[in-house]
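Novice: next one to model:
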Amino acid sequence: MASLSKTALAPQTGPAVQWWRGAAIYQIYPRSFMDANGDGIGDLPGITQRLGHVASLGVDAIWISPFFTSPMKDFGYDVSDYCDVDPIFGTLADFDVLVARAHQLRLKVLIDQVYSHTSDEHAWFVESRASRDNPKADWYVWADAKPDGTPPSNWQSVFGGPAWTWDARRGQYYLHNFLSCQPQLNGHNRQVQNALLHVARFWLDRGVDGFRIDALNFSMHDPDLRDNPPAPPTDRARTRPFDFQRKIHNMSHPDIPGFIERIRAVTDEYAGDEGAIFTVAEVGGDEAETEMKAFTQGDARLNSAYGFNFLYADRLTPGLVCAALAEWPDEEGMGWPSWAFENHDAPRAVSRWCAPEHRDAFARMKLLLLACLRGNIILYQGEELGLTQVDIPFEQLQDPEAIANWPLTLSRDGARTPMPWESEGEGGFGAATPWLPLGEENLARSVAVQDADPASLLALTREIIALRKASSALRHGSAACQADGALLRLERLSQGERVVCLFNLSPDPISVIKIPQGETLCSINSVMPDVLGSYGALVVRV
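Specialist: The predicted model follows:
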């Protein structure tokens, strides 16, 4: 099924590069990783308990999704206290233990920062809504109704319906780009920026090594509250009013990079001997590439950004890969990209991108392809096991977006199911009844089962990450991409090392005019002379 060259794992020497450039990052969704106290919800002690598994993959860092104090209406992305741990996840002391253990295992720790909005239960919003003249009156986006009582603009929420909610206490509308319980911070306000930078310092002082910044392009709006224009016609399905607009006024304000430079100035203060605190922004929307480049341009902004090129794609094609890489050429002043095929907001890739009978072969090829991309790579928990999307019945749904838009959107819950550590019962998650069902199919892919199998996807993941770390070309090099039908050809080059990567992104064998000659670093699925079998892949140092 797969073979790797042992000599390929010998590290390539060269100039020192900051730890985050080309890093492999493992995303942990804390509710679903490991439950240490048996209440059905994963927690920080559970993460600490299972960090050995993460370290065994060979990744450089973990990214932990929100664990802050929250009413959990959007499962932690509605923060009510930025500087504390929600009791369902543990305590600040538990977080300190987690960081210490991660560092002991040589894992960097990245955490989410949600700078565009808070919970409506946050003390800042409670004060802001109390009157129009209190010290925090302008910390959120408030506006009077139009003369006819309707909202001040036509802006729509990502989760469906208007992005404005009437508040009788102030006699005004407040803006929320997401749920109505997630009021929009006024990112233009310098005091708000100062408060958020204080939050960053709080966690940096506790030893974190970087931040993944959520929905950063939503952090500032058009102060004139101009209506968004209609979106042009499209053949893509529109399931929400949000999809019918060009989102040019409720987000993506040109002043956002100025705030980013203030974030970078703070993180640079904490840079140690091993290089910078790492910052990566999540950027979605119609102008994602333009914004990601602006957010990462030069040496005074963020280190990296990632968008949704792959996360919501219904097919993985050579053209999609080449188009994504083409946006990030190896040029002076150009930012450094990050890539994810899966995360907590998107359906599992193996369920989106191939037929069920091809999932095992496809999962192997997909992981090797991810490792061969130029940029940082982000693995979502369970991706190393080949977990599939679990079909959650409506009565068991937890995700507010899925409930609101049922049945027109794939539930995010299906990708948030608990990690199967064992194949019996509830998968060794730690509770008899987890907050979401694991799914019978995924129990058979448990860590325990795959740990005992040297030919498993888990074993291959460890080998692939080791291969990437040992190759300067794969980790740091430039990239040239060519698409020819179902055949994808990547060429990576760094410090005199040239690596050619071939991928068959189809279930049917394809002919290759000429297999490159050299040292075979990795061969996945069926590779024969001048033929790549179903989802076959080959990586050669030439």
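Novice: contacts, neighbours, all on C-alpha from now
Specialist: OK.
Novice: so what touches the helix of greatest length in the chain?
Specialist: For the chain, the helix with the greatest residue count under DSSP state H is helix 190-205. Applying Cα atoms under 8 Å, 6 or more residues apart in numbering, the external contacts of helix 190-205 come out as 82-83, 113, 115, 139, 185-187, 210, 259, 262-263, 266-267, 270.
Novice: helices of the stretch 301-450 of the chain, start to end?
Specialist: Taking DSSP state H, counting those that start in this stretch, the helices of the stretch 301-450 of the chain run over residues 318-326, 349-353, 359-372, 400-405, 440-443, 447-451.
Novice: and Y173, which of those is closest to it?
Specialist: helix 400-405 (21.8 Å; Cα to Cα).
Novice: okay, which residue is most central for this structure?
Specialist: The geometric centre of the chain, computed from its C-alpha atoms, lies nearest to N343 (Cα atoms, centre = their mean), at 5.3 Å.
Novice: count the neighbours of N194 for me.
Specialist: 14 (other Cα atoms under 10 Å).
Novice: again with K146
Specialist: 10.
Novice: and if you look at A93?
Specialist: 12.
Novice: then R364?
Specialist: 26.
Novice: ditto for P407
Specialist: The burial count for P407: 11, using other Cα under 10 Å.
Novice: ok, now which ones touch R445?
Specialist: R445 is in contact with L385, G386, L387, P420, S423, counting by Cα under 8 Å, 6+ apart.
Novice: residues in contact with the third one?
Specialist: What it means is L387. So L387 contacts R348, V350, N442, R445 (Cα under 8 Å, 6+ apart).
Novice: out of these, the closest to A473 would be?
Specialist: V350 (27.1 Å).
Novice: that closest one: what's it in contact with?
Specialist: Taking Cα under 8 Å, 6+ apart, one finds R359, F362, A363, G386, L387, T388, Q389 in contact with V350.
Novice: also this sequence, please, to line up against the first:
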Amino acid sequence: MTKSPTKAKPQKSNADWWRGAVIYQVYPRSFQDTDGDGIGDLKGVTERLPYIASLGVDAIWLSPFFTSPMADMGYDVSDYCDVDPMFGTLADFDAMMAEAHRLGLKVIIDQVLSHTSDQHAWFKESRASRNNPKADWYVWAAAKPDGTAPNNWLSVFGGPAWEWDGVRKQYYMHNFLASQPDLNFHNRDVQQALLDAVRFWLERGVDGFRLDTVNYYVHDKELRDNPAHVPDSEEAGLDAPDVNPYGMQSHLYDKTQPENIGFLKRFRALLDQYDGRTSVGEVGDGARSLKTVAAYTAGGDKLHMCYTFDLLGPDFTPNHIRHCVDAFHKSVADGWVCWAFSNHDVNRHVSRFAQNGEEREAVAKLAVSVLSTLRGSICLYQGEELGLPEADLQFEDLTDPYGIRFWPAFKGRDGCRTPMPWVSAKPHAGFTTAAKAWLRVPAEHAALAVDTQDGREGSVLEHYRHTLAFRKAHAALADGDMEFLDLDEDVLAFTRKKGEDRLLFVFNLRRGPQEVTLPQRIAIKELVAMPGLSGSLVDGVVLIEALDGFCARI
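Specialist: Now for the predicted structure:
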């Protein structure tokens, strides 16, 4: 397998294509298997690209496919510049890129830069001695006199963030699994090696990068202890304090260090050497997340956009959504946000938001209606366009190390990573021809397979297609101004404006009908038929049924 990058033909496109874009996240292990081993692959992604294009999205975000021992499902990279044989070859990747671009889709790939696998050649060399050329490429520290770890830092995946190595007779730092040692970003050679890996994929024509755990790159040189922290009730994500003691610390020193800004500037300078490339950073920083996002996206010389875990929790209420969006726009002056309700790390939002199984379809439709009208780019996670709920798995089904570690208090992330259902009547819903898939396909997912919804008016899938087409048809929804309305009723109401395109949206997230009196300054010119919304206007009062909405031109 050659690793020689092939220069891809640059696409002719607006450099700011990412602003307001709709990005579809593909989890390759679970998308489509073509070689019958029960695990999805790059050829499977290529085979299904026409389906993705049919949704009306602008880009795909591809979760890791790099060479890896798969201790953390590919987020433990052992070679940044190769494809794991499980997923195929570099030639398969190039073919996928070519087909995506032919269909008008941009391709964003994950970059896991904060840490590598302990099987990476860099780490093998680093741990071999204290004086080899890569001895300082990872975060090494001496034990305290009593043999304990250098400080009180904790791992997101449970236990101390330090692992003893008998060869070097030192501890190394790991924010996640012990087999995921953290790179030392204070070493400029480490930064350059990572930037060289990024360039490798830029040369293959990749349109952008999703930066995993982007605020975890740099640690405090002095290794100071983290203080105790009382978590905010709105915090969400893997560090949820009711499950994981990681949330009991205020992470002042093990992540989000000021030196990270310098690396992000180097990263952006590299991207700017290529036309139309973008970046989106994942920021998990608790109550400080918006401040961090502001720092990482301000000035046009760092990241293009970021996303946080703000909307990835259980709260689907007008107050919460308004608070998150308002807080972002007040905190982040010239940066850009990417909103999402689901991804590969959290329970699927239909299960988080719906109060019972009967209302899942209505919640699925309303959620994408809301998401598609927010100011920012948006990210959809594979299968949400089918209204898939979280899969209910047993302990013996689990592969996620985080779920295994915290069972039964937390079932982990496998429930949102189960295979994509394509054909309801086929074994494994058409995902694989293998006797066994890497994770089983629940029967309730098979019943919601693509073939049962494709072309069926009123299905969740068709609602997504119509809603995304509506978003694309209105310039105000791409990057127009957004203003929330202060109303007495418990609804989510706001305007989106760009030039002559001025729209009013009112969403009723409650389980009963509402009558909404609009402020006198809002003059409705005409009702606008937004897909799936049936709200009406009677004598100047907006009437909205439960889990429904209203749209008008003002």
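Novice: which ones among the contacts of helix 190-205 of the first structure lie within helices?
Specialist: F259, R262, I263, V266, T267.
Novice: and those, which two are the farthest apart?
Specialist: F259 and T267 (12.8 Å).
Novice: would you turn the contacts of L387 of the first structure into a markdown table with distance to F75 of the first structure?
Specialist: Shown next, in a markdown table, are those (distance: Cα to Cα, whole Å):
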| residue | distance to F75 of the first structure |
| --- | --- |
| R348 | 19 |
| V350 | 25 |
| N442 | 23 |
| R445 | 26 |
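Novice: if we go to the second structure, which of these are intact?
Specialist: Retained in the second structure (both residues aligned by TM-score structural alignment, their matches' Cα atoms under 8 Å) from the contacts of L387 of the first structure: R348, V350, N442, R445.
Novice: of those residues, which is the nearest to D224 of the first structure?
Specialist: Looking across those and measuring by Cα to Cα, the closest to D224 of the first structure is R348, at 39.8 Å.
Novice: how about the closest residue to that closest one other than its chain neighbours, what does it touch?
Specialist: Of all residues beyond its chain neighbours, the one nearest R348 of the first structure is Q389 (5.1 Å), with distances taken as Cα to Cα, 6 or more residues apart in numbering. By Cα under 8 Å, 6+ apart, the contact list for Q389 of the first structure reads P347, R348, V350, S351, G414, A415.
Novice: let's go with 7 Å and repeat that
Specialist: Applying Cα atoms under 7 Å, 6 or more residues apart in numbering to Q389 of the first structure gives the contacts P347, R348, S351, G414, A415.
Novice: what's the answer for L485 of the second structure, then?
Specialist: By Cα under 7 Å, 6+ apart, the neighbours of L485 of the second structure are A493, F494.
Novice: mind checking what L521 of the first structure lines up with in the second structure?
Specialist: Under the alignment (TM-score structural alignment), L521 of the first structure maps onto A529 of the second structure.
Novice: state the distance from the residue mapped onto E497 of the first structure from the second structure to A476 of the second structure.
Specialist: In the second structure, the residue paired with E497 of the first structure is D501, using TM-score structural alignment. For D501 of the second structure, the distance to A476 of the second structure equals 6 Å [Cα to Cα, to the nearest Å].
Novice: more neighbours: which of the two?
Specialist: Between D501 of the second structure and A476, counted using other Cα under 10 Å, the more crowded position is A476 (23 against 14).
Novice: aligned partner of the more buried one in the first structure?
Specialist: Aligning on TM-score structural alignment places A476 of the second structure opposite A473 in the first structure.
Novice: same check on Y217 of the second structure?
Specialist: Mapped onto the first structure by TM-score structural alignment, Y217 of the second structure lines up with S219.
Novice: please apply the same query to R19 of the second structure.
Specialist: Superposed on the first structure with TM-score structural alignment, R19 of the second structure falls opposite R21.
Novice: what's around T290 of the first structure, how many residues?
Specialist: Neighbours around T290 of the first structure, by other Cα under 10 Å: 11.
Novice: so which elements touch the helix or strand hosting it?
Specialist: Per DSSP states H and E, T290 of the first structure falls inside helix 288-296. When contacts are defined as 3 or more Cα pairs under 7 Å, 6 or more residues apart in numbering; DSSP states H and E, helix 288-296 of the first structure sits against strand 304-306.
Novice: please repeat the previous calculation with a cut-off of 10 Å.
Specialist: helix 256-269, strand 278-282, strand 304-306, strand 336-340 (3 or more Cα pairs under 10 Å, 6 or more residues apart in numbering; DSSP states H and E).
Novice: nearest to R238 of the first structure, of these?
Specialist: Going by Cα to Cα, the one of those nearest R238 of the first structure is strand 278-282, 22.3 Å.
Novice: helices or strands next to that closest one in the packing?
Specialist: Against strand 278-282 of the first structure (3+ Cα pairs under 10 Å, 6+ apart) you get strand 108-114, strand 210-214, helix 256-269, helix 288-296, strand 304-306, strand 336-340.
Novice: if we use 7 Å, what do you get?
Specialist: By 3+ Cα pairs under 7 Å, 6+ apart, strand 278-282 of the first structure packs against strand 210-214, strand 304-306.
Novice: of those strands, flag the one that's most buried.
Specialist: Ranked by average neighbour count under the criterion mean count of other Cα atoms under 10 Å, those are headed by strand 304-306 at a mean of 25.
Novice: average offset between that one and the second structure?
Specialist: If you overlay the two and look at strand 304-306 of the first structure, the average distance to its match in the second structure is 0.2 Å (mean Cα distance after the TM-score superposition for the first structure).
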